[in-house]
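Enquirer: quick one: sequence and predicted model below, then my questions.
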Amino acid sequence: MEIGENNLLKFNFISKNFEVESCSNYHLSVELSVNFFRYAVLDPNTMKYLIIREYFIEIKNANQLSNKIVSIINSDEFVKRNFYSNTISISSTNCIVNSSGQTTDNEKLKMLELETDVHENIKCDLISHNDSVLEIIYSIPNSINNLFNNYFNNSSISCSDTILIKNYLNELNPLPSLKIHICYDTIYITYFYNNEVIFHNKFIFKSEEDILYLILNTTKQLKISREKCAFKISGRVNKLTNSLLKDYLGEFTVEKSKIENTDSSKFKIVLNQII
């Protein structure tokens, strides 16, 4: 690995059970944001992670970001190998959750234009739920789309919101619930009522106090009754965050990430549907 890219490598887990010659039997998960590029290699037979690598980057420009990721990929000795299957999730893009039925391409464009910046490639993930279909609508720049096509052309692509909502829907009960997922500088907040997605959004935060404000403000705006709604929090919940939330929210559940089956508990992210 080149020295420059090695300096960006902030987390590096390689299991003693990993065998390079067996990559064609493994699943590759890639996650991309403006802050990081990370990937995990999973053995589908044991459902154990064999490699987890995370590169931290701070680039907002899409072209510069794609160039930096190409440099990382070219210098990494594992991610370019041929895997049995692979998936990609995108964490930095804003999205629209539409529960009103499937829409045309023009309708998707108009919905995005009302809420966020629109890039050249409009994507739509579909989630089947309660005899209906949820649309997760988002867009990605050409440079990032070309990167995926050049290096991971057989991958399925989805945004992180889709993965999160899918996992939530698999575990729902009829009671109202507010699901909160904390991932580095982003907090995802999703409200369910009668097993339906009522609200979903994500916010950038800079401090634990921001997390508390965003949760309290959301509950106020949605008029959520604290006594009748279950609060469930997952992701990076440190001691200060936990203490602040207890002081203001009272009772809530901290959900352990399903993917924490490595030798380290520092790596807490949502990766893909295979988990």
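Expert: Done, it's in.
Enquirer: CA atoms for contacts and neighbours, from now on please.
Expert: Will do.
Enquirer: which residues in the stretch 1-150 of the chain form strands?
Expert: Secondary structure of the stretch 1-150 of the chain, counting by DSSP state E, counting those that start in this stretch: strands at 9-14, 27-32, 36-43, 48-56, 85-90, 95-98, 121-129, 132-140.
Enquirer: adding another structure so you can compare the two:
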Amino acid sequence: MREPDDAPKRAPARRAAARRGPLTYVLRLIVIAYLFFLIAWPLYLVGQNAFKDGFGAMRDVLTDADTVDALLLTVQIAAISVVLNTVFGVGISLLLVRYDFPGKRVLNALLDMPLSVSPIVVGLALTLVYNGRSGWFGPALEDAGFQIIFAVPGMVLATTFIALPLVIREVVPVLEEVGDDQEQAARSLGAGAFTTFRRITLPAIKWGVVYGVVLSLARALGEFGAVKVVSGNVLGSTRTATLAVEEKYLNFDKDGAYATSFLLALVAVAAVIVVSIFKPKGKR
């Protein structure tokens, strides 16, 4: 009997199915249990405690002026940080993939430092550089009318530093995969650098950029350590939502802390889910 024309395509799937055994399902169970107890269950408990008395805690949070100011400041800082990291992240990605230059490996290694250095250390380092009294650049900046530490600019710097590698690490693999053949063809036909980027490069890396933006947004919304050091935690001025969560929890307002935490987690999780839903199937 003659095999169907797609038999060669089905052969790898049949071999993979044949290799499945009890160990495969045990490993899957371990991974699912690990993710459940590490991620899903804690997030569920936050939501459960936020709504254990109905919508009262959430209503109190959304009608409290100080908490609303903290949430708005968090969104503002996160938005600025995401824009900065997107622009510079795409530029640095192009530099790493499309060009060879001395010190390239060193630069590539330095870009991962925000993932390995404690946020507290980041905050202290920024303070040493931009402190208005003893920092390297702080006194000169304050003389010019710019306060960095214990002000919003320092909080933006800290948040941007922490989320720096996320766009780059999403875009670099995509650039390496698509190559530069189409870009060279466009340049050979007379297209300028900006036109080539807008018409060729950007559409090719679009979903890498989107995922990098989502990860940067989630990271920026949840930043605590570095922001705590450089902000001063002044009520109504430099207190972000994560600092408000700590303040509420320490002041025995656990319902308010859970409700604020739930809002932050909801935005981050919703962003990831929306991107996953609307991303084309071939890109998932």
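Expert: The structure has been received and is ready for your questions. Since this is a predicted model, take the numbers as computed values, not measurements.
Enquirer: TM-score of the superposition?
Expert: After superposition, the two chains reach a TM-score (TM-score structural alignment, normalised by the length of structure 1) of 0.22; 116 aligned residues with a C-alpha RMSD of 6.8 Å.
Enquirer: circling back: tell me which of the strands of the stretch 1-150 of structure 1 is the most buried.
Expert: strand 27-32 (a mean of 23; mean count of other C-alpha atoms under 10 Å).
Enquirer: tell me which element Ile211 of structure 1 falls in.
Expert: Using DSSP states H and E, the element containing Ile211 of structure 1 is helix 208-221.
Enquirer: that helix - contacts with which helices or strands?
Expert: helix 239-249 (3 or more C-alpha pairs under 8 Å, 6 or more residues apart in numbering; DSSP states H and E).
Enquirer: if we can go back for a sec, and the strands of the stretch 1-150 of structure 1: which comes nearest Lys220 of structure 1?
Expert: With respect to Lys220 of structure 1, and counting by C-alpha to C-alpha, the nearest of the strands of the stretch 1-150 of structure 1 is strand 95-98 at 20.7 Å.
Enquirer: what's the closest one packed up against?
Expert: helix 105-115, strand 132-140.
Enquirer: returning to that earlier point: Tyr193 of structure 1: which of the strands of the stretch 1-150 of structure 1 is closest?
Expert: That would be strand 121-129 among the strands of the stretch 1-150 of structure 1, by C-alpha to C-alpha, at 13.5 Å.
Enquirer: and Ser132 of structure 1, how far from Leu178 of structure 1?
Expert: 21 Å (C-alpha to C-alpha, to the nearest Å).
Enquirer: same check on Val133 of structure 1?
Expert: From Val133 of structure 1 to Leu178 of structure 1 the distance is 21 Å (C-alpha to C-alpha).
Enquirer: what does Ser158 of structure 1 give?
Expert: 23 Å.
Enquirer: same question for Arg38 of structure 1.
Expert: 28 Å.
Enquirer: likewise for Leu244 of structure 1?
Expert: Distance from Leu244 of structure 1 to Leu178 of structure 1, by C-alpha to C-alpha: 17 Å.
Enquirer: same question, Tyr168 of structure 1
Expert: Using C-alpha to C-alpha, one gets 10 Å for the distance from Tyr168 of structure 1 to Leu178 of structure 1.
Enquirer: what about those two, which has more around it?
Expert: Ranked by neighbour count (other C-alpha atoms under 10 Å), Tyr168 of structure 1 and Leu178 place Leu178 first, with 23 against 16.
Enquirer: my guess is the more buried one contacts Phe231. True?
Expert: Yes. Applying C-alpha atoms under 8 Å as the test, Leu178 of structure 1 and Phe231 come out as touching, 4.9 Å apart.
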